[in-house]
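>>> predicted coordinates and the sequence they were generated for:
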Amino acid sequence: MVSTSSPLIHSQSSNSFHYIRRSIGSGGKGGKSFLFSCSSSFYDLHNRHGFLNFSGLSAFYKNSDHSIQAMSSSNQENIATSRGVRKFGGEPEHLLVLVHGILASPSDWIYVEAELKRRLGRNFLIYASSCNSYTKTFSGVDGAGRRLADEVKQVVQKTEGLKRISFLAHSLGGLFARYAISVLYSLNTSANGQPAENPVSRDKSIERSASSSIQGTIAGLEPINFITLATPHLGVRGKKQLPLLLGVPILEKLVPSIAPILVGRTGRQLFLTDGQPSKRPLLLRMASDCEDGKFISALGAFRCRIVYANVSYDHMVGWRTSSIRRETELVQPPQRSLDGYKHVVDVEYCPPVSSEGPHFPREAAKAKEEAQKSPSAQNTKEYHEIIEEEMIRGLQRVGWKKVDVSFHSAFWPFFAHNNIHVKNEMFHNAGAGVIAHVADTIKQQDSSSTFIVASL
C-alpha cells in the first residue's frame, strides 16, 4: 500500500522551507506500548489522543516509512528526496545526516532542519534519515545501522560535489549512527597502497590542520562532526540508566526480561542481554574494533565528537549513559545557562585515555549467563557494572566534548528527552538554545582546523 501526502510547508521568519513527505506502509497494525522508549515518551504510547497528544509527545505509531527531507530558503534550494537531490543555487559540500530515535520518524526534525538551514546556509545538505521509521527501530541496532549506512551511500552517490559529512542523532539514533559509520568507514591508504600512519597516535596535540587530521573516510567523505543528543551509549541497564524505573530494584530486575517481547532485538541489545552467554553484547563490541566493524576507528576519524546529555528530568535516558560517565564522575552541574544558549549549562572536553580497549572477562560471561537465566537484583547489578566499565574504557579511547543540558527552569522540564531536540516547536521549544549551540558548533567546526584528538 502506497500513499503520498501533499507537501508540507513550514515557514519561519522570512524564509520558507519546503518538506516533501512520502509515506510507504503496509497498513500494519498500530503496535505495542514500549516501557523504555528512548525517543518518544513512555506515556504517549498509552494515551495517543489525550493530554500527551496535546503535549506533542505522541507523534505516530505506525508500521510505515516516512521520508521528510529538507531544505531550502526561498530562492536557493537543496531538496533531498528518496530519488536524489535536486539543486537550485549553490552546490552543497557538507552532508549533515539527521537520525531519529526509537518509534520516531523524520518529522521529529522539522524544527531542527529549518533552524540548521537558516544558521548554516547553502553549503550544507541537511538530510533527515527515513529508513528506520517507527517499528523498524525494533530490528536491532545492527539491522537499523546497516539500513542507515545504505541510505547514506545512496544520498552520496546521487549528490555531486559532497566533500564532508557529519551526523546529528537523537536518542537511540545515536547508536544506529555509531553502527552505520563503522559500515561506511574506510581507512586512508598511502601512495603504495599501505594504510596511512595515524597522525593522532604520533602527536597528542588537540589542534592540527584539517588535512592531517583525516584518519579515514565515511562514505568516501571527510568526517567532521559526530553529535548525539540524549543517546544511551552505555545501554539502559543499571540503576537510573532508564530513569523511568526510578531505580526500583524489582523493576530493574523485571524490565530486561519484558523488553525483548515488546521491542525485539533492540530491547535485548539495550539491556545487554543479547547473544549467547559466552559472546560479548553488541554495545560492548561497539566500543572496540572487532570482527563486526571498526567502531572506534570510525569514531576516531571524525574531527569532533560531541555528546549532549540531560542532567535531569529525562525519563528515557539517564545522565551517565548519555554522557559516557561513571557514577563517580557525575558532579552537580551549574545552574546558570551559558550566554546565548539557554539550558546549556556546561561544556567539558575529555581527552582520550590510552587503553587496550574493552575486554569480556570470564566473570562477565558467567554474570551474563546468570542475568539471563535467573535475574536477580544482585547478579544483574554485577553484570552491568562489569560491562559498563568495559564500554567506558573502550569509548574513552577517543576524545569527547561533553555538553550538559538542564531544563530545571523550563516550563515543561519533565519533557527533557523531547525538549533537547525540539520535537514539537510549540511544546518543546525550551530546547531552542541547545539547537542553537549545535548549529554554532557545526558551523565553527566546518571552517576550523581544530579537532578533538583520538588515541588509537
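That came through fine. Numbers count the residues shown, from 1 in each chain.

>>> use CA for all of it now, contacts and neighbours both
OK.

>>> quick one: the strands in the stretch 151-300 of the chain?
Applying DSSP state E, counting those that start in this stretch to the stretch 151-300 of the chain gives strands spanning 164-170, 185-187, 216-218, 222-229, 289-290, 293-294.

>>> need those in JSON lines (columns: distance to residue 328).
Formatted as JSON lines, the strands of the stretch 151-300 of the chain follow (distance: least, Cα to Cα, whole Å):
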{"stretch": "strand 164-170", "distance to residue 328": "25"}
{"stretch": "strand 185-187", "distance to residue 328": "34"}
{"stretch": "strand 216-218", "distance to residue 328": "34"}
{"stretch": "strand 222-229", "distance to residue 328": "22"}
{"stretch": "strand 289-290", "distance to residue 328": "27"}
{"stretch": "strand 293-294", "distance to residue 328": "29"}
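
>>> now, of those strands, which is deepest in the fold?
Most buried of those by mean neighbour count (mean count of other Cα atoms under 10 Å) is strand 222-229; its value is a mean of 27.

>>> ok, longest helix in the protein?
In the chain, assigned by DSSP state H, the helix with the most residues is helix 249-270.

>>> now do it: which elements does it pack against?
Applying 3 or more Cα pairs under 8 Å, 6 or more residues apart in numbering; DSSP states H and E, one finds that helix 249-270 contacts helix 141-157, helix 282-285, helix 377-395.

>>> among those, which comes closest to residue 265?
Nearest to residue 265, of all the helices and strands packed on helix 249-270, is helix 141-157, at 8.0 Å by Cα to Cα.

>>> and the contacts of the closest one?
84-85, 97, 129, 131-132, 136-137, 162, 175-181, 183-184, 219, 265-266, 269 (Cα atoms under 8 Å, 6 or more residues apart in numbering).

>>> try this one side by side with the last:
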Amino acid sequence: MASAPLIHASYHNSVAFWLRNGGHVSSSLSSSSSSSSCSSFDRQAGFGSNLCNISGVNSSWKNTSFKAQSMNTAQGNVVAPKVISKFKHEPDHLLVLVHGIFASPSDWTYVEAELKRRLGSNFLIYEISASSSKVGAIAGLEPISFVTLATPHLGVRGNKQLPFLLGVPILEKLAAPIAPFLIGRTGRQLFHTDGKPSKPPVLLRMASDCEDGKFISALRAFRCRILYANVSYDHMVGWRTSSIRRETELVKPPRRSLDGYKHVVDVEYCPPISSEGPHFRPEAAKAKEVAQTTPNTQNTTEYHDIIEVLSEEMIHGLQRLGWKKVDVSFHSAFWPFFAHNNIHVKSEWLHNAGAGVVAHVADSLKQQESCSFITASL
C-alpha cells in the first residue's frame, strides 16, 4: 500500500522525524518517548508514510559512520538502510524516513534525492523499513517535525475509509474479518479488532497516554505535526482518516494548486482543542469481544456501527495537539488513480505527479529549520 507512518507506505505510510543539533536539547524528551511515538505509529498504523525530524544530533556522532543493518522485516525491525559513510562536514539535522507494509526503503529513492537537493548537507537522511528500538539512538535530541503522508490515523473501518471497497456497506463490514488473513496483525489493528476484548484497540490507545506508552506526550514533544491527505483517488486510505477529520468537516477543497506546489490545494492549521482523552466504553468492549469470537456478518455489523463512536474518541484524543493539515488533490494528474503512490513519488517515472508535494514537504522542513535558528539566536 502506499505512502509515508508513515504507518507509512504503499499502504505505505511515511513518517519523518527531524532532529536538530546545536545544544538546544529538550530535557523533557526521553529515549522511550521519542522512539514510541514513531515506532508504535509506524508498526501499528499500517499504511502511509512518515517523516520524523529531530533536532540536536549528538556531537558524539562527529567523524563517525553508520553501519547498515539488516533484520527481519516481518518482525518490524530495521532493514538495510543505505550505508552512511563518514562525512567531512557534520550535519546537525537527522531526517528519518519510514515506510509501511507492502513497501521497501527503495520507495523513498525520489524523496531522498529531492530532500538532499533542497535541504543540503545540513541534513543526514536515514531510511528504515520500520522504527524499532535501534532508532532510540536519536534519543536526547530535540524533536522538530513529525510528518505523515496518506496515513490512516483513525484506521480504515468506516464509510469510504478503505476506498477500493467503493463505499459498499456489506463489503466494508466483511473486510474486517478477512483482513487478518491477508495482512495479519496490521489488519486487526486497522479494523480495531486487535488485542484482548476488554482492552481498547491500539489506535485508540495511541490517541492518549496509557500504560503501553506515552503516545500523545511523545507527539506533543515535536514542535510541528504535519499531515498530508489525499482528497480523492486514493484507493487505500480515505480522506477523513488521513486528515483526522469528522465527516461533517470534509468540505469541498479548492481545485487550484498552491503556487509552486502542484496538486497541493489547501493548507489548514488546526490549533489544539482542549478535550477529554479517549474512552473505551463497555458496550464497545462487548461488541469487540463478540466480533472477535464469532466474526459473522451480524456481529461484525454491530461492531462496525460502534466504530463511529471510536473514531470520535480518537479525534478527541488527537485534536488535543495542534496539526498542520495539507490537502492534496490529483484530480488533474494524468494518472489520478495512483494518488496513494503519487503523494510520495514511489516511482519517479510513474508517480512523478507528486513532485510538488515532496517540494512542499522539503520547504516545510526548511521553514522549521529557519524558525529553530531564529529561536536559538534570541
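Received it, and whenever you're ready, just let me know what you need. Quantities reported herein were computed from a predicted structural model and do not represent experimental measurements.

>>> list just the one of the strands of the stretch 151-300 of structure 1 that sits closest to residue 273 of structure 1.
Proximity to residue 273 of structure 1, assessed across those by Cα to Cα, is greatest for strand 289-290 (19.0 Å).

>>> can you check which part of structure 2 that closest one sits on?
Using TM-score structural alignment, strand 289-290 of structure 1 corresponds to residues 209-210 of structure 2.

>>> before we move on, what about stretch 304-318 of structure 1?
Using TM-score structural alignment, stretch 304-318 of structure 1 lines up with residues 224-238 of structure 2.

>>> which parts of structure 1 are helices?
For structure 1, applying DSSP H gives helices covering 51-55, 110-120, 141-157, 173-184, 199-202, 210-213, 249-270, 282-285, 295-301, 319-323, 362-373, 377-395, 416-419, 432-446.

>>> now tabulate those in a markdown table and tack on mean neighbour count and distance to residue 227 of structure 1.
Formatted as a markdown table, these follow (neighbours: other Cα atoms under 10 Å; distance: least, Cα to Cα, whole Å):
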| stretch | mean neighbour count | distance to residue 227 of structure 1 |
| --- | --- | --- |
| helix 51-55 | 15 | 26 |
| helix 110-120 | 20 | 14 |
| helix 141-157 | 20 | 16 |
| helix 173-184 | 26 | 8 |
| helix 199-202 | 15 | 20 |
| helix 210-213 | 15 | 18 |
| helix 249-270 | 19 | 20 |
| helix 282-285 | 23 | 18 |
| helix 295-301 | 26 | 11 |
| helix 319-323 | 26 | 11 |
| helix 362-373 | 18 | 30 |
| helix 377-395 | 20 | 14 |
| helix 416-419 | 29 | 16 |
| helix 432-446 | 19 | 8 |
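
>>> distance to residue 166 of structure 1 for these - can I get that in a markdown table?
Putting these into a markdown table (distance: least, Cα to Cα, whole Å) gives the following:
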| stretch | distance to residue 166 of structure 1 |
| --- | --- |
| helix 51-55 | 31 |
| helix 110-120 | 13 |
| helix 141-157 | 11 |
| helix 173-184 | 10 |
| helix 199-202 | 20 |
| helix 210-213 | 15 |
| helix 249-270 | 24 |
| helix 282-285 | 22 |
| helix 295-301 | 11 |
| helix 319-323 | 19 |
| helix 362-373 | 35 |
| helix 377-395 | 19 |
| helix 416-419 | 22 |
| helix 432-446 | 9 |
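
>>> longest single strand anywhere in structure 1?
Longest strand in structure 1, counting residues (DSSP state E): strand 15-25.

>>> now do that one: which elements does it pack against?
Against strand 15-25 of structure 1 (3+ Cα pairs under 8 Å, 6+ apart) you get strand 2-3, strand 8-12, strand 64-69, strand 72-73.

>>> quick one: contacts for residue 421 of structure 1?
With Cα under 8 Å, 6+ apart, residue 421 of structure 1 has these contacts: 109, 112, 170, 229, 431-432, 434-435.

>>> widest-spaced pair of those residues?
Maximum pairwise distance in the contacts of residue 421 of structure 1, criterion Cα to Cα, is 14.7 Å, between 170 and 432.

>>> before we move on, back to that, average offset between the longest helix of structure 1 and structure 2?
Superposing on structure 2 places helix 249-270 of structure 1 at an average distance of 1.1 Å from its equivalents, by mean Cα distance after the TM-score superposition for structure 1.

>>> roughly how far is that helix from the heart of the chain?
Helix 249-270 of structure 1 sits 20 Å away from the centroid of its parent chain (Cα atoms, centre = their mean, to the nearest Å).

>>> same question, stretch 354-366 of structure 1
For stretch 354-366 of structure 1, the distance from its own C-alpha centre to the chain's C-alpha centre is 25 Å (Cα atoms, centre = their mean).

>>> go on, stretch 300-316 of structure 2?
Here stretch 300-316 of structure 2 is found 21 Å from its chain centre; the criterion is Cα atoms, centre = their mean.

>>> touching, residue 355 of structure 2 and residue 349? I think so.
No - applying Cα atoms under 8 Å as the test, residue 355 of structure 2 and residue 349 come out as separate, 11.0 Å apart.

>>> what residue of structure 2 takes the place of residue 228 of structure 1?
Alignment note: residue 228 of structure 1 maps to residue 148 in structure 2; criterion TM-score structural alignment.

>>> and that match, how far is that from residue 46 of structure 2?
12 Å (Cα to Cα, to the nearest Å).

>>> quick one: closest of the strands of the stretch 151-300 of structure 1 to residue 345 of structure 1.
When the strands of the stretch 151-300 of structure 1 are compared by Cα to Cα, strand 222-229 sits nearest residue 345 of structure 1, at 14.6 Å.

>>> check which helices and strands that closest one sits against.
Applying 3+ Cα pairs under 8 Å, 6+ apart, one finds that strand 222-229 of structure 1 contacts strand 164-170, helix 173-184, strand 216-218, strand 304-310, helix 432-446.

>>> closest to residue 239 of structure 1 out of the ones you listed?
Residue 239 of structure 1 lies closest to strand 304-310 among those, at 16.1 Å (Cα to Cα).

>>> give the aligned range of stretch 321-329 of structure 2 in structure 1.
Using TM-score structural alignment, the residues of structure 1 aligned to stretch 321-329 of structure 2 are 398-406.

>>> any idea what residue 52 of structure 1 aligns with in structure 2?
Aligned by TM-score structural alignment, residue 52 of structure 1 pairs with nothing in structure 2.

>>> quick one on the thing from earlier: any chance of the helices and strands packed on helix 249-270 of structure 1 in JSON lines, with distance to residue 235 of structure 1 too?
Putting these into JSON lines (distance: least, Cα to Cα, whole Å) gives the following:
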{"stretch": "helix 141-157", "distance to residue 235 of structure 1": "11"}
{"stretch": "helix 282-285", "distance to residue 235 of structure 1": "7"}
{"stretch": "helix 377-395", "distance to residue 235 of structure 1": "8"}
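
>>> thanks a lot, see you next time.
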